[in-house]
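Asker: Return a 3D structure for these sequence lines:
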Amino acid sequence: MTKDVLGLLIGMALAFAGWFGGFGAFLLVAALGAIGFAAGRFLEHGGDVRALLLSRERGGR
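Answerer: All right, here's what the predicted structure looks like:
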């Protein structure tokens, strides 16, 4: 799937959420989409969840 088609689908999902659910639903869909995008990008580029959690425990305080 190309990036322009993916952008179109995301825009349509946000539009439907805003139209039928109001502004709160629009924000919820946008936030969950951003979290899903970040998680997918992290895992796609060889991210290791255990390494992320361990680095937070060591230097996050």
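Asker: drop to CA atoms for contacts and neighbour counts, all remaining ones
Answerer: Will do.
Asker: those helices in this structure, which residues are they?
Answerer: Under the criterion DSSP state H, helices of the chain are mapped to 3-44, 49-59.
Asker: Deepest-packed of the ones you listed, please.
Answerer: Mean neighbour count (mean count of other Cα atoms under 10 Å) peaks for helix 3-44 among the helices of the chain, with a mean of 13.
Asker: Report all helices and strands that that helix contacts.
Answerer: Judged by 3 or more Cα pairs under 8 Å, 6 or more residues apart in numbering; DSSP states H and E, helix 3-44 is in contact with no other helix or strand.
Asker: just how off-centre is that helix within its chain?
Answerer: Remark: helix 3-44 is offset 7 Å from the chain centroid, using Cα atoms, centre = their mean, to the nearest Å.
Asker: Another for comparison:
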Amino acid sequence: MSRATVGLLAGMALGFAAYFGGFWAFLLVAALGAVGLAVGRVLEGDLEVSDFVRSRDRR
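Answerer: You can find the predicted model right below:
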């Protein structure tokens, strides 16, 4: 699936959430979409979890 198609589907999902569920449903769908995107990128190897977590020993 192309990135344009994924973007179209994400936009439609956000639009339906905003129309039928209101503003808070829109925010919930957007936040869960961002979490899903991050998890997908980590699983594909595009992101490293260590980039977001720093170690405790800061010497």
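Asker: what sits against residue 41 of structure 2?
Answerer: Residue 41 of structure 2 makes contacts with residue 47, as judged by Cα atoms under 8 Å, 6 or more residues apart in numbering.
Asker: Quick check, central residue of structure 2?
Answerer: Nearest residue to the geometric centre of structure 2 (Cα atoms, centre = their mean): residue 34, 1.4 Å.
Asker: Could you check which residue of structure 1 pairs with that one?
Answerer: Alignment note (TM-score structural alignment): residue 34 of structure 2 maps to residue 34 of structure 1.
Asker: any idea how far that match lies from residue 41 of structure 1?
Answerer: Separation of residue 34 of structure 1 from residue 41 of structure 1 (Cα to Cα, to the nearest Å) stands at 10 Å.
Asker: Contact partners for residue 46 of structure 1?
Answerer: Here residue 46 of structure 1 is in contact with no residue (Cα under 8 Å, 6+ apart).
Asker: My error: substitute residue 12 of structure 1 in the last question.
Answerer: Here residue 12 of structure 1 is in contact with no residues (criterion: Cα under 8 Å, 6+ apart).
Asker: again, only this time at 10 Å
Answerer: Residues near residue 12 of structure 1 by Cα atoms under 10 Å, 6 or more residues apart in numbering: 6, 18.
Asker: before we move on, what about residue 43 of structure 1?
Answerer: So residue 43 of structure 1 contacts 37, 49 (Cα under 10 Å, 6+ apart).
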